[in-house]
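Asker: sequence first, predicted coordinates after that:
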Amino acid sequence: MSEITRSGGCLCGALRYEVRGEPYKSGLCHCADCRKVTGSAFLHYADWRPHQFTSTGEYKTFAGRSFCPTCGSHTFNLSDDQVEIHLGTLDEAPNKIRPEIEGWAIRREPWLPVIPSVPMFPRDP
């Protein structure tokens, strides 16, 4: 059986990426930074190791968050030990990656339905 590869990118298509294999973690983050970056009530994300990630095209980074300098789409966050993909930037939708945790639940909107069996943490897990 071959390893799954997921592709994604920015709105204008100038920045593209691929991740290979399954993420080691996935979740929703309700922190103030993620809300501002997404312009939404939360960020749906998944984390892969750097060796599972490749990208093409130019990107800029601010406070560890990478985005396309042409259209401004936030696509991923890079660090030495992980690549956090903003799952809304994947080409495949729905992407079938279910959140395993919810962080910063103290900022969670009360109208959001609870996801059964997904633990919530008041701040970072």
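Answerer: Arrived safely, thanks for sending. Numbering: from 1, shown residues only.
Asker: hey, let's count contacts and neighbours off CA atoms from now on
Answerer: Will do.
Asker: so which residues of this structure form helices?
Answerer: Per DSSP state H, the chain carries helices over the ranges 32-38.
Asker: distance of the residue nearest the centre of it relative to Thr54?
Answerer: Residue closest to the mean C-alpha point of the chain, counted by CA atoms, centre = their mean, is His86 at 2.3 Å. Distance, His86 to Thr54, using CA to CA, to the nearest Å: 15 Å.
Asker: how about residues contacting stretch 102-120?
Answerer: Applying CA atoms under 8 Å, 6 or more residues apart in numbering, the contact partners of stretch 102-120 are 27-32, 41-42, 99-101, 121-125.
Asker: now stretch 50-64
Answerer: Residues from elsewhere that reach stretch 50-64 (CA under 8 Å, 6+ apart): 14-21, 66-69, 77-83.
Asker: what about 7 Å?
Answerer: For stretch 50-64, the surrounding residues in contact (CA atoms under 7 Å, 6 or more residues apart in numbering) are 14-20, 66-69, 77-78, 81-83.
Asker: ok, structure two:
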Amino acid sequence: MTDQSRLIGGCACGNARFSVSGPPVRAGLCHCLTCRKAHAGAFNPFLVFTPDQVTVEGPLASWESSPGYRRHFCGRCGSRVLAENFSQDGEAEYEISLGSFDDTGIFAPQYESWVVRREPWLTPLDTPQFMGNRQGD
């Protein structure tokens, strides 16, 4: 069984690695157009952590995909490593995609956001569904 108190992962080439300690703040699945394009996939399942829970090693490049939302990725292989999301009150959260972790099956999404963009062939999860951003974000 996976030790969920300390999880590790990183980019595809191994140049950037991360570890997280403690449980995530929440787990979601996003269908928004930016996540779809940034991940070249139909959706992005992710875990949210506070910055003090996350340690990153290795150089990262970044870009701001929307105001207050910065995506960090490996400059060598292009794999997304984490996203930094700043709320209106200036608090930061780190989103890490489930696919970036070394282990699988660690957490299931607790909600889906931007379901208005969900592929019609995808079955909705049995979780709260949000047409846009999750309420509270």
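Answerer: Perfect, I can see it now. What you see is a predicted model, and the numbers here were worked out from it, not measured in a lab.
Asker: TM-score for these two?
Answerer: TM-score for the superposed chains, counting by TM-score structural alignment, normalised by the length of the first structure: 0.93, backed by 122 aligned residues with a CA RMSD of 1.4 Å.
Asker: of the contacts of stretch 50-64 of the first structure, which belong to strands?
Answerer: Counting by DSSP state E, the contacts of stretch 50-64 of the first structure place 16-20, 66-67, 77-78, 83 in strands.
Asker: what's the ChimeraX line that selects buried ones from the contacts of stretch 50-64 of the first structure?
Answerer: Listed next is the ChimeraX selection for buried residues among the contacts of stretch 50-64 of the first structure, using 16 or more other CA atoms under 10 Å:
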select :15,16,17,18,19,20,66,67,68,69,77,78,82,83
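Asker: the nearest residue to Gly28 of the second structure once chain neighbours are set aside and Ser79 of the second structure, how far apart?
Answerer: In this structure, Gly28 of the second structure finds its nearest non-sequential neighbour in Pro109, 4.5 Å apart by CA to CA, 6 or more residues apart in numbering. Per CA to CA, Pro109 of the second structure is found 21 Å from Ser79 of the second structure.
Asker: more neighbours: the two, which one.
Answerer: Using other CA atoms under 10 Å as the criterion, Pro109 of the second structure and Ser79 rank with Ser79 on top: 21 against 18.
Asker: returning to that earlier point: mind putting the ones in strands among the contacts of stretch 50-64 of the first structure into CSV with distance to Pro110 of the first structure?
Answerer: Listed next are these as CSV, based on distance: CA to CA, whole Å:
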residue, distance to Pro110 of the first structure
Arg16, 35
Tyr17, 34
Glu18, 34
Val19, 33
Arg20, 35
Ser66, 29
Phe67, 29
Asn77, 27
Leu78, 30
Val83, 29
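Asker: show me which pair in the residues you listed is furthest apart.
Answerer: Largest separation among these by CA to CA: Arg20 and Phe67, giving 20.4 Å.
Asker: ok, now how distant is Gly41 of the second structure from Glu93 of the second structure?
Answerer: 23 Å.
Asker: sorry, back to before: just the contacts of stretch 102-120 of the first structure: which are in strands?
Answerer: Using DSSP E to define strands, the subset of those located there is 27-29, 101.
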